[in-house]
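Asks: here is my input; please provide its structure:
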Amino acid sequence: MPEHRAAVLGSPIAHSLSPALHCAAYEALGLRDWHYGAFELDEDAFGAWFSELGPQWSGLSLTMPLKRVVMPLLSEVTPLAEAVGAVNTVTWTADRRTVGTNTDVYGLVQALRSVGVSAPLESACIVGAGATASSAVAALAELGCRNVTVLARSAERAGQPLEVAEKLSVQARVGTLDEHAVVMSAQAVVVTLPGPAAGEWAKGLHVSGRPDGPMLDVSYHPWPTRAAQLWTSAGAASVGGFEMLLHQAAEQVRLMTGLQAPVDEMRVAGEKVLASR
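Replies: Here you go, the predicted model:
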């Protein structure tokens, strides 16, 4: 049988759990001719590397800074990935056309569902305004939410998630990071700040009483984060970014191989790697 190759690309890439997750899936599915690697590539190096890929390639997982860079190089981009402005998965059709999709949104939806979030949501809050915040807007829209508050350091920083909200008919408002009452009253909270920034934000987070909804903090190591600890101590549910990462990878496996991903086996492999760090 011909060899199938797939890989995760980005910079930095050494910390990625994707190889462990995908390789565990291949083993569980008996896909002995599938191989998954990792390549450290930045924006400048990616184009030439991508153009030289041969017919053995079946899928790519993309991290920053390549999620936007790849888009003009593809034959097709799905409407969801176009709306979010980010592709994290590339697959090939039978006639070798390249298709860009976004499974981050799927991962976010599954993570939120794991802590009881279901449609329709009346209100949600996103802390942070970077690329993950844009995917969070799309995930919340998929869960029926039509009113989102994006908390950012400044209104200027929130342009991308506001743009996504407009495309998806979501009413969005920008607030400041110190609007703790908004966080407490939201039916779902998604913290998208990177680790150090999230820690600083959580230091000032005033939790009085029980929050109205669960929290998804996209950080996953170390876990629990300070914000998640505050949330669970106050009696509300919280979930970390590993759940999002696991399910977005599972959807990638399905798209790349055509087979349903073995989520349980992938979870064990990912948790084993995290426990060793």
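
Asks: alpha carbons only for contacts and neighbour counts from here, please
Replies: OK.

Asks: quick one: the strands in the stretch 101-250 of the chain?
Replies: In the stretch 101-250 of the chain, the strands defined using DSSP state E, counting those that start in this stretch lie at 124-127, 147-152, 171-176, 189-191, 215-217, 238-240.

Asks: now show me the structure for the sequence below, then we'll compare the two:
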Amino acid sequence: MLTEPVADEGVLNAAVLGSPIGHSLSPVLHRAAYDALGLTQWRYAAHEVDEEAFLPFVAGLDETWRGLSLTMPLKEVAFEVAADVSPMALATGAVNTLVRRATGEWDAHNTDVHGIVAALAGPAAAASVPTSATVLGSGATARSAVAALARLGVRQVRLAVRAEARPATLRTAADLGVEVEQVPLAHWAEATGAGDTPALVVSTLPTGAGSAAAEVLAGRRLHGTLLDVVYADWPTPLARAAAAAGLDVVSGLDMLVHQAGEQVRLMTGRDAPLEAMFAAAHEAVA
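Replies: Coordinates of the predicted model:
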């Protein structure tokens, strides 16, 4: 049974772990939330931790630690320290949040799914969600994208990949009742957003691969929505190409803030001050 965070007593610590970690905006977002909520006893740091160092790092944390945000490459090894795992973390095979119980045990969550759903909530409310969608990539974030799309009502997903889709992503789709069609990344835009059916696309590609995906859009006219999970150096080449092709483009910054907001809620037990977090995020990337 997943538990609520322990009661506030004295200085409380949280952090983001990963490698590389220098680019992370998590400290900016969480500290902005603490300031807005008046949680003056909370501290949030960033630590460079790879897979080999992860277990010793967690084992060395004292009783003041309340939560950990996890980025690559720790989203799978985190299962090894979890006493309980949320259904969404199980479905995606990826953990990006650890919340400590009063007993010292850790509960594992995936807030990336929440972040994607929330980022697409505006476009989804403005137009009916299609029953099919396209996901670019097939890694851990792609698994979260498939889960988010399933939550929105999508039942068919085209996975656009350079080679074969990763088995874990196919398992996630199957477990969630989502039918998968694999297509080459070079042909991802074909039959996407054509005719009367709007496109719903989530790109989980890094900037370099996203640039290649952008080239596919040259000379095309589409309608619908594309979420690019990248937020640095915005707009990305893919975002620019998608907008030029007629798609409504959602920045990965929206996903990032919403998933961090859910982490704040899980760790502190308080609703996240999203307005303050968005303001801090936009200032950080300006």
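
Asks: let me see the TM-score of these two.
Replies: The TM-score (TM-score structural alignment, normalised by the length of the first structure) is 0.94; 273 aligned residues with a Cα RMSD of 1.5 Å.

Asks: for the aligned residue in the first structure for residue 79 of the second structure, what are its contacts?
Replies: Counting by TM-score structural alignment, residue 79 of the second structure lines up with residue 71 in the first structure. Contact analysis of residue 71 of the first structure by Cα atoms under 8 Å, 6 or more residues apart in numbering lists 77, 86, 87, 100.

Asks: follow-up on the earlier one: so for residue 29 of the first structure, which of the strands of the stretch 101-250 of the first structure sits nearest?
Replies: strand 238-240 (26.5 Å; Cα to Cα).

Asks: what's the average distance of the closest one to the second structure?
Replies: Following the fit onto the second structure, the mean deviation recorded for strand 238-240 of the first structure is 0.8 Å by mean Cα distance after the TM-score superposition for the first structure.

Asks: just tell me the aligned range of that strand in the second structure.
Replies: With TM-score structural alignment applied, strand 238-240 of the first structure matches the range 249-251 in the second structure.

Asks: so which residues make contact with the matching stretch?
Replies: With Cα under 8 Å, 6+ apart, stretch 249-251 of the second structure has contacts from 119-120, 225-231, 234-235, 239, 242-243.

Asks: just put the residues you listed in CSV and tack on neighbour count.
Replies: Formatted as CSV, the contacts of stretch 249-251 of the second structure follow (neighbours: other Cα atoms under 10 Å):
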residue, neighbour count
119, 23
120, 23
225, 24
226, 24
227, 27
228, 28
229, 23
230, 22
231, 17
234, 16
235, 16
239, 24
242, 28
243, 20
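
Asks: let me have these in a markdown table, extended by distance to residue 40 of the second structure.
Replies: Formatted as a markdown table, the contacts of stretch 249-251 of the second structure follow (distance: Cα to Cα, whole Å):
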| residue | distance to residue 40 of the second structure |
| --- | --- |
| 119 | 29 |
| 120 | 32 |
| 225 | 39 |
| 226 | 38 |
| 227 | 35 |
| 228 | 34 |
| 229 | 31 |
| 230 | 31 |
| 231 | 29 |
| 234 | 32 |
| 235 | 35 |
| 239 | 38 |
| 242 | 42 |
| 243 | 42 |
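
Asks: coming back round to it: for the match of strand 238-240 of the first structure, buried residues please.
Replies: 249, 250, 251 (16 or more other Cα atoms under 10 Å).
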